[in-house]
Structures are given as structure tokens and as C-alpha cells.
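*Asks:* Got a predicted structure here, sequence first:
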Amino acid sequence: MPEEVGLAADAARAREALLTRAFSAASAADHALPAPVMRAFQSAIRGRAGLDVIAAEIDSAVANQQALALNTPAGALSFSRFLQVKTQDIKQVVAEAVADCTSDAAVLRSQRPCYPATAPSATAFGSPLLGGGFVPRGPITLCIQPGGTSGSWRCSVLYPDLHVRVYWSFTDDSGGSLP
């Protein structure tokens, strides 16, 4: 088939070349995304495991109040120090999770230019990308069940105007969107 000629054909070839470069950059970025997402997931798992260990230690201490002699000044002081140490342990676990999160967030932000938005268009999940962020068409509900809260779910609702409401529920109100 002979090569098409003319202004329209030139414009089509230029647009095709532009799209090819954009898709190539997006494809390369797609290959870079799983690693930081997996690290963030593993960091969350480590943090939760660390907090679960601390919670178990505190629960064990509270269950053994008789052995700790909390009704004496020395026992109360000892338990107070124990709780201070556990507070520091919690702060350390959170600080480590924040550090992991910060570095992975920087990697993900660096990939943002690889996904150019040439023209606003609605996606299957909401409205166009505006100002580099996703704006949902309707509220999005995410629920998690923190360790040690059997039967209680902490739910967060992200509204289209980007405000968030948090509440506790007896059910997973996210519609199964999270594991």
C-alpha cells in the first residue's frame, strides 16, 4: 500500500509518533510501579505486626495486674515506666513506617510525568485527572479492621470535594473493595 501524502497524513503520523512516545514512557513507568507498591505493602505488614506484638505485651501486662502489684506505689511506678517504654516502641514503629512511606511516595511521584493527560476525559472510575490528582465521581469508602478490634471496622469516606469522613462500623462498608 502506498504511503499516504498530504497535511492530514502528516498530522496523523505526527500524532501517532507522539502517542507512541507517550505510551512508551507510560509502559516504562508501569514496570517501575510494582516495586514501591510492594515495598509499601510489606512495610504496612511489618508495622502492623510490630504494633500487634506491642499490643499483646500490653494486654498481657494488664491481664497480670495482680502479679505486678499495681496497688503499691512501686508497682504503679513500674507499670507507668513499662507503658512509657511501650509508647516509645509504638512511636518507633510508626516512624519506621513513615520513613518507608516517604521514600516510596517520592518514587511514585517521580513517575507522574510519565502519565500525561493530553485532554480531560472521564475514566471508568471517576472524573478526569485534574491538577495531578484523581477526583472521584462519587464517594469512595475504604474500611479496615484494626488488630484487636473484633467486629469493628474503621471506615473512611472520600467525597468528590476531597473531604474525608471517618466512622466505626460493625460491617465492612467498602463493598469488598479491600481485602
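*Replies:* Received, thanks.

*Asks:* drop to CA atoms for contacts and neighbour counts, all remaining ones
*Replies:* OK.

*Asks:* What is whichever helix in the chain runs longest packed up against?
*Replies:* Of all segments of type helix in the chain, defined using DSSP state H, the longest is helix 73-110. If contacts are counted by 3 or more C-alpha pairs under 8 Å, 6 or more residues apart in numbering; DSSP states H and E, helix 73-110 sits against helix 34-63.

*Asks:* got a list of contacts for the helix or strand that the helix it packs on is followed by?
*Replies:* Once the chain leaves helix 34-63, the next helix or strand it forms, by DSSP states H and E, is helix 65-68. Defining contact as C-alpha atoms under 8 Å, 6 or more residues apart in numbering, one finds that helix 65-68 is touched by 61, 75, 79.

*Asks:* Just the buried positions in helix 65-68, please.
*Replies:* L68 (16 or more other C-alpha atoms under 10 Å).

*Asks:* what's the answer for stretch 78-95, then?
*Replies:* Buried, per 16+ other C-alpha under 10 Å, within stretch 78-95: 79, 86, 90, 93-94.

*Asks:* same thing with stretch 49-63?
*Replies:* 50-51, 54-55, 58, 61.

*Asks:* now these in TSV, with distance to D10?
*Replies:* Below are the buried residues of stretch 49-63 laid out as TSV (distance: C-alpha to C-alpha, whole Å):
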residue	distance to D10
G50	60
L51	61
I54	66
A55	67
I58	71
A61	76
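
*Asks:* adding another structure so you can compare the two:
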Amino acid sequence: MLLRDNRSTGHPEFLMGRRLQTLRFMPGFLVFPGGRVEDNEDPKLPILTALRECHEETGWHLSNCSEELPRYKEIARAITPKESPIRFDTRFYMMDPATFTSNGNVDGELEAIGWYDPHAENTRQWLADITAAVMQQALHHHRLSTALVDTGPVPLFTYGTEGLEISWTDSRTTS
């Protein structure tokens, strides 16, 4: 995910898009760009999938195509329950948006792509609880200036009998 401070308001903003109403999973919700690891991608390097998906879905990509990745941080992981008809195991990463540029080319999976203030009502009303929880985690690191500093275990969000549950895991060693 890309998180920046708005130049005029100083408020934090996330790069997000609205899922098309025709999609089966979370139609109309605001989401971060993301998707599944393709067959030709290394499942041990999900950050590369995240970068590809960000580019495909939003047009934002790394502005420097060097061999070395810029600093990034995994800030959360979310796994749907086994009984869910649509499954996902998602990792959420933060990177500095200054290392990205936009070419405007998108794949059409998301609409209304832009920078969203997490505190604005027109943003909050379109967030799933997991998206809001991950935003809070990102904002916490952003406020503490630890956004790109490895601070150890990350929250693992799952759904249980009481709704959204959080445990802590060092996902660097968990597949």
C-alpha cells in the first residue's frame, strides 16, 4: 500500500480503488491494489506480486527499475476462514510513494483510483472491516515514523466466532 500526507491538508491518504460492481467478491468496496501470485512468480517473494498488482490495477509503479527493491515493510496479514466460499491469504506492505510514478494505464479491475483520506466519511462508508483495520495499523506506523522500519511480528487478522480477530506472527518465517 502507498500512504502519503496530502500536500495541502497534511492529512494521510492511501492509494485505493473501488472494486467494480460486477465482481463477485466485495463489489463496490474501496480496496488497496492486490491479487494472487501468478504461476511464473516466486511465492516466497509476495512483495513482487504486490508491486505487479499495484501497477496493473492503478498504473503506479516503481520509478527506478534497479535490481534492488526500495525499502518496504510488511504491516499486516489477513486470512479468510476455511469455510469461506472465497478464500484469501493477503499480505499488506507499505512503501514510500516517492519511489513510485504513475503511467495511468490500468487493467480495469478497479475504478475511481485515487488517494483516499481514511477519516473522510465518503471513504469510511466503503471500507470492509479488514481494510479499516489494516489502515489503522498503517496509520500507527506512519505516526510513529516506523513505516519502513522492521519492528518484528505483524498482526494476523482472521475471522472467528466474535468477528475479526488479531494474533501476532512473524510472517517472514511463515508461509
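*Replies:* Sure, I can see it. Computed from a predicted model, the values in this text were never measured in an experiment.

*Asks:* Overlay them and tell me the TM-score.
*Replies:* Laid over one another, the chains give 0.25 as their TM-score (TM-score structural alignment, normalised by the length of the second structure), with 83 aligned residues with a C-alpha RMSD of 6.1 Å.

*Asks:* can you give me the helices in the second structure?
*Replies:* Using DSSP H, helices in the second structure cover 46-58, 121-124, 129-144.

*Asks:* any idea which of the ones you listed is most buried?
*Replies:* Comparing the helices of the second structure by mean neighbour count (mean count of other C-alpha atoms under 10 Å), helix 46-58 ranks first with a mean of 21.

*Asks:* Output the contacting helices and strands for that one.
*Replies:* strand 60-62, strand 89-95, strand 110-116.

*Asks:* Ok, which of those strands comes nearest L156 of the second structure?
*Replies:* Closest to L156 of the second structure of these is strand 89-95 (C-alpha to C-alpha; 9.1 Å).

*Asks:* what's the angle between the closest one and helix 46-58?
*Replies:* 80 degrees (axes from the mean of the first three to the mean of the last three C-alpha atoms, to 10 degrees).

*Asks:* which parts of strand 89-95 of the second structure are buried?
*Replies:* 90-95.

*Asks:* Please tell me how far R4 of the second structure sits from F157 of the second structure.
*Replies:* 24 Å (C-alpha to C-alpha, to the nearest Å).

*Asks:* before we move on, what about R77 of the second structure?
*Replies:* 6 Å.

*Asks:* just to revisit the earlier point, rebuild the buried residues of stretch 78-95 of the first structure as JSON lines, extending it with distance to R13 of the first structure.
*Replies:* Formatted as JSON lines, the buried residues of stretch 78-95 of the first structure follow (distance: C-alpha to C-alpha, whole Å):
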{"residue": "F79", "distance to R13 of the first structure": "74"}
{"residue": "K86", "distance to R13 of the first structure": "64"}
{"residue": "I90", "distance to R13 of the first structure": "58"}
{"residue": "V93", "distance to R13 of the first structure": "54"}
{"residue": "V94", "distance to R13 of the first structure": "52"}
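
*Asks:* Return the member of the residues you listed nearest to R165 of the first structure.
*Replies:* V94 (22.5 Å).

*Asks:* Who are the contact partners of the closest one?
*Replies:* G47.

*Asks:* Could you pull out the buried residues of whichever helix or strand comes after the longest helix of the first structure?
*Replies:* Moving toward the C-terminus from helix 73-110 of the first structure, the next helix or strand (DSSP H and E) is strand 126-130. For strand 126-130 of the first structure, the neighbour count (16+ other C-alpha under 10 Å) marks 127-129 as buried.

*Asks:* Quick one: these as TSV, columns for distance to E16 of the first structure too.
*Replies:* TSV is the format used below for these (distance: C-alpha to C-alpha, whole Å):
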residue	distance to E16 of the first structure
S127	25
P128	23
L129	22
